[in-house]
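Student: model the following, please.
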Amino acid sequence: MSFPATGSIINIQSYKHNGYLHRNWEDTVILKGTPSQVICGNDRILVTESDGRQWRTREPAICYFNSKQWFNVIGMIREDGIYYYCNLGSPFMWDKEALKYIDYDLDIKVFPDGTYILLDEDEYELHRRMMRYPSQLDTIIQKNLQELIMMVTQKKGPFEPGFVEQWYERYLEFR
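Tutor: Alright, predicted model coming up:
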């Protein structure tokens, strides 16, 4: 799997388990791209929903994807600190059109003080039944949810102090 060069501008696309496009983020800059990890940045980019609705993000963000983890992390840089939005989803893939993953609805929002809340449990349950997620998939999602919570509470990986700031400085070099 070859990746775009550092500094390349890509789209990020999330899909649902049934294969339908869920959301598309444009104009995201690759800061690091390897077969196992992608770190990218964006700021006030256009997002298109599956129903055609469009909106712009409000702040700079650093996005973290890992090929072995069933989640991705978006560190949003706001005046009062860094907020994280974490999507439980399949490991990423790159197919020259976009960086892609399957969104499995469960999300964690992490606040600057390190507290967090689990979001969209009802949506996960609805889609799990509606799209007939296999029991093995549910096991993977639950295991990765626990791994993600552990990373949040232990401030590891993209939650490590300085991680988002360091990559944001790198992102500014490409603007």
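
Student: from here on, just use CA atoms for contacts and neighbour counts.
Tutor: OK.

Student: mind listing the strands in this structure by residue range?
Tutor: 9-15, 21-33, 37-43, 46-49, 54-56, 60-66, 71-78, 81-89, 93-94, 99-110, 116-119 (DSSP state E).

Student: in CSV: the ones you listed, plus mean neighbour count and distance to Phe163.
Tutor: Conversion of the strands of the chain to CSV gives the following (neighbours: other C-alpha atoms under 10 Å; distance: least, C-alpha to C-alpha, whole Å):
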stretch, mean neighbour count, distance to Phe163
strand 9-15, 19, 21
strand 21-33, 20, 13
strand 37-43, 22, 11
strand 46-49, 16, 24
strand 54-56, 13, 24
strand 60-66, 23, 9
strand 71-78, 22, 9
strand 81-89, 20, 11
strand 93-94, 17, 23
strand 99-110, 21, 15
strand 116-119, 14, 18
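
Student: one more, please, to line up against the first structure:
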Amino acid sequence: MAGPQSGKRIEIQSYKHNGRLHRVWESTMVLKGTRNVVIGANDRTRVTESDGRIWVTREPAICYFHSKLWFNVIGMLRQDGVYYYCNISSPFVYDEEALKYIDYDLDIKVFPDMTFKLLDEDEYEQHKREMNYPRVLDRILYNNIDTLVRWIRQRKGPFSPEFIDQWYERYLTYR
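Tutor: As a prediction, this is how the structure comes out:
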């Protein structure tokens, strides 16, 4: 499986463990696309929820997806700094239709000062019961939360100081 080509606009589809479509981002510009990593950007992109609600993102965002890690990271460029929203999720897959992953409810919000907060633990516990997540999946997800927290604290990968700036500059060349 090859990744999407740089400069191509793709759709991002988020699913739930039971296979139901959860959320769709209509258009993200691929800045880097390989078998293992996709870095994309979007700004004021249309998002459709599973219940049919539609909304539009408010600011430019740089998205980081990995085919071997159980999380993805969205860096949102706001007036007062970069905020990160990290989805605990399956590794991504890409086909000609879209970049796809399973959302496992748990999220980490990272503030410009690099403090962070784990979100949606109640929702995760509810879905774990309702969809019968296997015990091994629970361990995988929490191990990846540990990895993600280390990355945040070490300013690694998408959390490094230059990452968002570098990729946002690249995005501006495509616009």
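
Student: give me the TM-score for these two chains.
Tutor: Laid over one another, the chains give 0.99 as their TM-score (TM-score structural alignment, normalised by the length of the first structure), with 175 aligned residues with a C-alpha RMSD of 0.6 Å.

Student: nearest to Leu148 of the first structure, of the strands of the first structure?
Tutor: Between Leu148 of the first structure and the strands of the first structure, the shortest gap by C-alpha to C-alpha is with strand 71-78, which sits at 7.6 Å.

Student: name the nearest residue to the most centrally placed residue in the first structure, ignoring sequence neighbours.
Tutor: Geometric centre of the first structure, nearest residue: Asn72, 3.5 Å, by C-alpha atoms, centre = their mean. Distance criterion C-alpha to C-alpha, 6 or more residues apart in numbering; nearest residue to Asn72 of the first structure, sequence neighbours excluded, is Phe65 at 5.0 Å.

Student: before we move on, back to that, would you turn the strands of the first structure into a markdown table with distance to Arg170 of the first structure?
Tutor: Listed next are the strands of the first structure as a markdown table, based on distance: least, C-alpha to C-alpha, whole Å:
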| stretch | distance to Arg170 of the first structure |
| --- | --- |
| strand 9-15 | 14 |
| strand 21-33 | 7 |
| strand 37-43 | 9 |
| strand 46-49 | 21 |
| strand 54-56 | 22 |
| strand 60-66 | 10 |
| strand 71-78 | 14 |
| strand 81-89 | 17 |
| strand 93-94 | 22 |
| strand 99-110 | 20 |
| strand 116-119 | 27 |
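
Student: picking up where we left off before, residue in the second structure paired with the residue nearest to Asn72 of the first structure?
Tutor: Aligned by TM-score structural alignment, Phe65 of the first structure pairs with Phe65 of the second structure.

Student: what residues does that match make contact with?
Tutor: Counting by C-alpha atoms under 8 Å, 6 or more residues apart in numbering, Phe65 of the second structure touches 37-39, 71-73, 91-92.

Student: tell me what the longest helix belonging to the first structure is packed against?
Tutor: When the first structure is parsed with DSSP state H, its longest helix is helix 135-154. Taking 3 or more C-alpha pairs under 8 Å, 6 or more residues apart in numbering; DSSP states H and E as contact, the helices and strands that helix 135-154 of the first structure lies on are strand 71-78, strand 81-89.

Student: which other residues reach the longest one?
Tutor: This means strand 81-89 of the first structure. Strand 81-89 of the first structure has contacts (C-alpha under 8 Å, 6+ apart) with 70-77, 101-112, 141, 144-145.

Student: mind doing that once more with 7 Å?
Tutor: 70-77, 101-112, 141 (C-alpha atoms under 7 Å, 6 or more residues apart in numbering).
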